[in-house]
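1. sequence below, structure please.
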Amino acid sequence: MASSRTRCLSVDEVGFFEGAEKLLEVWFLLSPEPRQPLGDSSKMGLRIIPRLELEDLLSLVHCKILSHCCSESMDAYLLSESSLYVSANRFILKTCGTTSLFHAIEPLISLVKSYYPQAKVVDLFYSHLSFLKPHLQPHPHHSPNEETAYLDQIFPNGAAYILGKLNGDSWYLYTLDNLEHPHQVPDQTLEILMLDLDPHILSQFSSSVYSSARELTTAMGLQDLIPGAILDDKIFEPCGYSLNAIVKGDTYFTVHVTPQQECSFVSFETNLEQASYDHLIAMVMQLFRPGRCTLSLFASKMAKCGSSYEALQGPNITGYRCNDRQYCKFHFYDLTFAHYSRTTPTSSLGNGTMPTSVGNGAMPNSYQNETTPIP
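-> Predicted structure coming up:
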């Protein structure tokens, strides 16, 4: 049951927290058979790596696994700092706060090669919004230049970019400048990064308001963003919220909320295949009512949406102005980045009622939900 307390907590009360996540996505080309298949024989590819070894890997980043859910094609781990998703060929690690994400890159490659000796990294994407307090980040996350220099030592074919205003909400991207890609698949990923959020919305994401994470998830309508998903959610003490969701196969979405008013931040990410994301973006924006946000959409050559620019060309979001839009074309992907800011008071953006959701709401019986808290 929800509490009557709905006050937004401040940094003075609970401390500063860097909500903007470091997001790493690595695609591997694996050898045909693993050297030492372990664990669940129904799992394939990267998913055969035991949880214990993933925990050791994450300890290098300074985060740990709190719980786990899975489908027939993907494992989702809810972390003390955001999320880890593992499918047959793709490894997605998203960490917030002052985590040392780069410390996991070379050990990850070594770990994969211990099971698949001929494994190769065929694509990599690393990105984050500009940090509010970069001086608090561990080396080399103090600046894009330091991050680029570090990654260049590992990947000789890397390429770094900064999109958005350098004196505003800029977004850093590092990827590989590949001329060949032996593992081309339909792939598209939407990320919405939101700042300066409605205090009333932020006040809901506190352990003093809802007695359980599922109660909060249901009350806020987060399960309706993309229906039919397996959900794994958590409210942190004294505030903060994470949601991992697997929708179908290896389709996922994830939500993370930092509700301290002075450093408020929410991220939404999904690889749901859509020809257009206008409706989904409007739903997310209406739910959280940010003061400003960035949108990014990656689309492979085989993506259902076609060009990312066309898929993100339409969102005219009530109460918001698009300040800029940038388009990048890579060898096997294209990317569209856009920045929006609110033009009307939050009171005129609606009462928080969710629009009609995306998807058909059906959940296949083969899905599993295993929530296994760390003691």
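
2. CA atoms for contacts and neighbours, from now on please.
-> Noted.

3. do I have it right that Asp324 meets Ala338?
-> Yes. Applying CA atoms under 8 Å, one finds Asp324 in contact with Ala338, separated by 5.7 Å.

4. neighbour count: the two, which is higher?
-> Remark: of Asp324 and Ala338, Ala338 carries more neighbours, 21 against 12, as counted by other CA atoms under 10 Å.

5. and that one, what element?
-> In this structure, Ala338 sits in strand 333-342 according to DSSP states H and E.

6. please, where are all the helices along the stretch 101-250 of the chain?
-> Ranges of helices in the stretch 101-250 of the chain, per DSSP state H, counting those that start in this stretch, are 105-115, 144-154, 199-202, 213-220.

7. could you also give me the structure for this next sequence, so I can compare it with the first?
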Amino acid sequence: MASSGFEGYEKRLELVFSLPSWGGARAQHGLRLLPVGALREALEAVQCAVVSAAGNAAFDAYVLSESSLFVYPSRAILKTCGTTRLLRAVPVLLRAAGDELGLALRSCRYSRGSYLFPEAQPFPHADFADEVRYLDGALPSGLRFRRSSVMPPSRRHSGRHRWHVYAASASDDDVTGKDDEHADGTPHFTVDVCMTELDRTLARQFSLTPGDGRTSHAAGDAMTAASGLGDVISPRSLAFGYASYERGGAGASALASIDKAVAVFRPATVSVSVCYGSTGIEGTPQAVDAAWVWSAVADAVEPLGLACRSRAAEAFPGAMTVTYQTFTRTPAASLDMIDHNSQLA
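-> Next up is the predicted model:
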């Protein structure tokens, strides 16, 4: 195996379950009733462990040795970095949710960027085709609407930065994030910002050095305070010039903090993925198209001296749309920009 450093690019898995319609504790708390042993077994399969945990009325959050886990009544979101085996958690969680709680899977979404050190990844993560085959075999046949894609389809304009997405749903028109929509029908947005080639002076203040006495979580707290975001930024992999930020929220509010995250590190290259439901309630302001998202992201990033290099948008099962954009400090990058609108016609 070739020599490599720490893999910063995270793998992200989101599993959404159908809750019972007859009420009771399972309908109210759902996956939050999973036994601790079931979660421990899933994380052992991934090869990471819980560092700390907290919860509120809406969800339970776990800080992991390799990122984080969020458990809501109807969904589980697992995000890990390094050489973790994220997809190995899928059969464990499906079995536990079914056997312990009687919950059926409604949809699945898996996404990741292009690894810094792909040769270090264990099976099935070294190759996206293997990840797709693994998920196809692990998911129940009831999720018959499935699609996988690498965005953009060509490396010509995006370089090594591409976004890998797999989605499966029991229905092609059931919005995966429907239970996250607001009362006015505005869809839920999930924003992933990946930054490489960080400004060394800015990044150095967050790097851990021998004898400085800080933990990685303390460094993360420092980043959060410096950004003014109120959301934790991952401190991992700064030594290899990588940082990431994720934010969820309604409409434009979810996109509003992108500029703050980028300003913390002043990276030379930024990629931004936005996932949102592409259908909603008739007569409400939820109608959002890729062009609006592209424009909002560009408005947040380009004033920081970055030019858009590529952009793509694709529709996925469950009435879900994913957009992806890359930005670099090359002034002429925008001249070569190309749009990829496949699957949206």
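
8. need the TM-score between these chains.
-> Here the TM-score for the pair of chains, by TM-score structural alignment, normalised by the length of structure 2, is 0.77; 300 aligned residues with a CA RMSD of 2.9 Å.

9. sorry, back to before: which residues touch the strand holding Ala338 of structure 1?
-> 163-164, 290-301, 307-309, 312, 319-329 (CA atoms under 8 Å, 6 or more residues apart in numbering).

10. switch to 6 Å and redo it
-> By CA atoms under 6 Å, 6 or more residues apart in numbering, the surrounding residues in contact with strand 333-342 of structure 1 are 291-301, 308-309, 319-328.

11. what span of structure 2 lines up against that strand?
-> Using TM-score structural alignment, strand 333-342 of structure 1 lines up with residues 320-329 of structure 2.

12. if any of the contacts of strand 333-342 of structure 1 are buried, give me the PyMOL selection for them.
-> Under the burial definition 16 or more other CA atoms under 10 Å, those of the contacts of strand 333-342 of structure 1 that qualify are selected in PyMOL by:
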select buried, resi 291+292+293+294+295+296+297+298+299+300+301+308+309+319+320+322+325
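
13. out of the contacts of strand 333-342 of structure 1, which sit inside helices?
-> Ser308, Tyr309 (DSSP state H).

14. in strands only, show me the contacts of strand 333-342 of structure 1.
-> 291-300, 320-328 (DSSP state E).

15. before we move on, back to that, out of the helices of the stretch 101-250 of structure 1, which gets nearest to Gly19 of structure 1?
-> Closest to Gly19 of structure 1 of the helices of the stretch 101-250 of structure 1, according to CA to CA: helix 199-202, at 13.1 Å.

16. Cys263 of structure 1 versus the closest residue to Met194 of structure 1 other than its chain neighbours, what's the distance?
-> Using CA to CA, 6 or more residues apart in numbering and skipping residues adjacent in sequence, the residue nearest Met194 of structure 1 is Cys293, 4.3 Å away. Cys293 of structure 1 sits at a distance of 14 Å from Cys263 of structure 1 (criterion: CA to CA, to the nearest Å).

17. over to His68 of structure 1?
-> In terms of CA to CA, His68 of structure 1 sits 28 Å off from Cys263 of structure 1.

18. equivalent analysis for Ser276 of structure 1, please.
-> 31 Å.

19. excluding chain neighbours, what is closest to the spatially most central residue of structure 1?
-> The residue lying closest to the centre of structure 1 (CA atoms, centre = their mean) is Glu269, at 4.5 Å. Once flanking residues are discounted, Glu269 of structure 1 sits nearest to Glu191: 4.4 Å by CA to CA, 6+ apart.

20. surely that neighbour meets Ser296?
-> Yes. Between Glu191 of structure 1 and Ser296 there is a contact under CA atoms under 6 Å: 5.3 Å.

21. what's Cys293 of structure 1 aligned with over in structure 2?
-> Aligned partner of Cys293 of structure 1 by TM-score structural alignment: Val270.

22. ugh, wrong one, Arg321 of structure 1
-> By TM-score structural alignment, Arg321 of structure 1 lines up with Ala307.

23. also Ser31 of structure 1?
-> Looks like Ser31 of structure 1 aligns to Pro20 there (TM-score structural alignment).

24. let's verify its match: helix, strand, or coil?
-> The assignment at Pro20 of structure 2 comes out as coil when based on DSSP: H, G, I helix; E, B strand; the rest coil.

25. neighbours around it, how many?
-> 16.

26. quick one, what contacts it?
-> Counting by CA under 6 Å, 6+ apart, Pro20 of structure 2 has contacts Ala27.

27. repeat the analysis, applying 10 Å as the threshold.
-> Arg26, Ala27, Gln28, Gly30, Leu101, Gly102, Leu103, Ala104 (CA atoms under 10 Å, 6 or more residues apart in numbering).

28. and the angle from the strand holding Ala338 of structure 1 to strand 290-300?
-> Calculated by axes from the mean of the first three to the mean of the last three CA atoms, to 10 degrees, strand 333-342 of structure 1 forms an angle of 170 degrees with strand 290-300.

29. tell me which of the helices of the stretch 101-250 of structure 1 sits most buried.
-> helix 199-202 (a mean of 20; mean count of other CA atoms under 10 Å).

30. that one vs structure 2, mean deviation?
-> Helix 199-202 of structure 1 differs from its equivalent in structure 2 by a mean of 2.2 Å after superposition (mean CA distance after the TM-score superposition for structure 1).

31. which other helices and strands contact that helix?
-> Counting by 3 or more CA pairs under 10 Å, 6 or more residues apart in numbering; DSSP states H and E, the packing neighbours recorded for helix 199-202 of structure 1 are helix 278-288.

32. what's the mean deviation for the helix it packs on versus structure 2?
-> Its matched residues in structure 2 lie on average 1.5 Å from helix 278-288 of structure 1 after superposition (mean CA distance after the TM-score superposition for structure 1).

33. that helix versus strand 290-300: what angle between them?
-> Going by the same axes, to 10 degrees, helix 278-288 of structure 1 makes 150 degrees with strand 290-300.

34. what about helix 278-288 of structure 1, distance to the chain center?
-> 16 Å (CA atoms, centre = their mean, to the nearest Å).

35. which residue comes closest to Phe72 of structure 2 once chain neighbours are left out?
-> Heads up, residue 72 of structure 2 is Tyr, not Phe. That would be Phe59: by CA to CA, 6+ apart, it lies 4.6 Å from Tyr72 of structure 2.

36. the one you found contacts Leu33, doesn't it?
-> No. Using CA atoms under 10 Å, Phe59 of structure 2 is not in contact with Leu33; the gap is 11.1 Å.
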